[in-house]
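Asker: coordinates for the following, if possible.
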Amino acid sequence: MKPGWFTVHVVNRGVAWLTRRGVSVWGSRILAVRGRRSGAWRTTPVNVLTLDGERYLVAPRGHVQWTRNMRAVGGGELRLGKRVEAFTATEVLDDAKADVLRAYLKRWKAEVGIFFAGVGPDSTDEELRAAAPRHPVFRLTAVAAATDA
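Answerer: Just a heads-up that it's a prediction; the model follows:
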């Protein structure tokens, strides 16, 4: 499902504007990932979920350009103001997504629930597993910054 005009032109731009200036809105970051064909940096606002000490990116709108790029390049950057954090990404298998999707929906259902076709934080594991193939999930691992010796 494509986001509506208001989401694209008002909400996403507003969140991106604030995030670029260092103000996180409910965990927002700017995801930067290289294009799988062009190699150029592509950016989009995302919500980073922390669950049991691990960080995840969930694609509420499904298999979109950033998810395809992430699969191809295996990582990217999370940006908040001038802070840039490089990471590698591992895609989570569908059978292992239920807890992540539940936690994500618990936090951001008001913002993204429309994309989950009736599935919510109170859904059964079976219902969440049925929705899992439509929503890519990536586990993030921070890349240590290089230091001058």
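Asker: rest of the way, CA atoms for contacts and neighbours
Answerer: OK.
Asker: residue 121: what secondary structure?
Answerer: Look at residue 121: counting by DSSP: H, G, I helix; E, B strand; the rest coil, its state is coil.
Asker: show me what contacts it?
Answerer: Shown in contact with residue 121 (CA atoms under 8 Å, 6 or more residues apart in numbering): 101, 102, 103, 104, 105, 106, 109.
Asker: now the fourth one, nearest residue through space, not along the chain?
Answerer: Take residue 104 and drop its neighbours on the chain: the residue closest to it by CA to CA, 6 or more residues apart in numbering is residue 49, 6.5 Å away.
Asker: just the last one next, same as before
Answerer: Setting aside the residues directly before and after it, residue 109 is nearest to residue 120 in space (CA to CA, 6+ apart), at 7.0 Å.
Asker: another sequence for comparison is provided below:
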Amino acid sequence: MPSTHALTPGRLTRRVLNPFVMWLNRRGLSLHGAHTLAVRGRASGALRHAPVNPLELDGRTYLVAPRGHVQWTHNLRAAGTAELRLGKRVRPFSAVELADREKPRVLRAYARRWSEVGRYFSELGVGRDATLPQWRETAEHFPVFALTFHSPAGGGTGTGARDAAESGDAAGSGERAGGADGQATFDPVRAGGPEPGAGRP
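Answerer: Next up is the predicted model:
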């Protein structure tokens, strides 16, 4: 049975910290590497937003969900495409979810890069010093997506000419990305809410 592991963010993270991180992002400021993920909701098709920490590793960019199978992971899995945003810089991409056997080195690199999210991984007995076999045993609980960008990084508007109004969007109950998961990274940034009946990052 597929993992439904997800850690639900607290009210402070959902209502204050995540919106603050995305507010900074809209002004071109990145807190500890955070970007805003803009992805279509799998039911409504409306844009949903979540703070995430893209990981650069061996020339590739990855999104990791340390809180588990949260809302933005469900939306990205369904949509297959999304955008990373920071100020006026909009980077459309296609996402491919990694198989569990491909995740360990990415998960280990992520845990070492953002040690502040260690408590999310430690829920399942892994952390920055875990071995690759240990990461392999828990890989199913942490979605990882490899990104392929559609155009060179640069200023653009992509799907989000209306980003200023939507980036802090808190609507979209069963499919909302913001406040339900991101990769979110350190507590404010890595928050993301679980799918009803599932769980979150």
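Asker: inside helices: which ones of the contacts of residue 121 of structure 1?
Answerer: 101, 102, 103, 104, 105, 106, 109 (DSSP state H).
Asker: got a markdown table for the residues you listed, with neighbour count too?
Answerer: Converted to a markdown table, these look like this (neighbours: other CA atoms under 10 Å):
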| residue | neighbour count |
| --- | --- |
| 101 | 28 |
| 102 | 19 |
| 103 | 17 |
| 104 | 24 |
| 105 | 22 |
| 106 | 14 |
| 109 | 18 |
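Asker: quick one: contacts for residue 92 of structure 1?
Answerer: 136, 137, 138, 139.
Asker: and the third one, what's its match in structure 2?
Answerer: This means residue 138 of structure 1. Taking TM-score structural alignment, residue 138 of structure 1 has residue 145 as its aligned residue in structure 2.
Asker: count the neighbours of its match for me.
Answerer: 23 (other CA atoms under 10 Å).
Asker: for structure 2, which segments count as helices?
Answerer: 11-12, 18-26, 71-79, 104-113, 118-122, 132-138, 163-166.
Asker: need those in JSON lines (columns: distance to residue 37 of structure 2).
Answerer: Putting those into JSON lines (distance: least, CA to CA, whole Å) gives the following:
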{"stretch": "helix 11-12", "distance to residue 37 of structure 2": "20"}
{"stretch": "helix 18-26", "distance to residue 37 of structure 2": "9"}
{"stretch": "helix 71-79", "distance to residue 37 of structure 2": "8"}
{"stretch": "helix 104-113", "distance to residue 37 of structure 2": "17"}
{"stretch": "helix 118-122", "distance to residue 37 of structure 2": "20"}
{"stretch": "helix 132-138", "distance to residue 37 of structure 2": "25"}
{"stretch": "helix 163-166", "distance to residue 37 of structure 2": "11"}
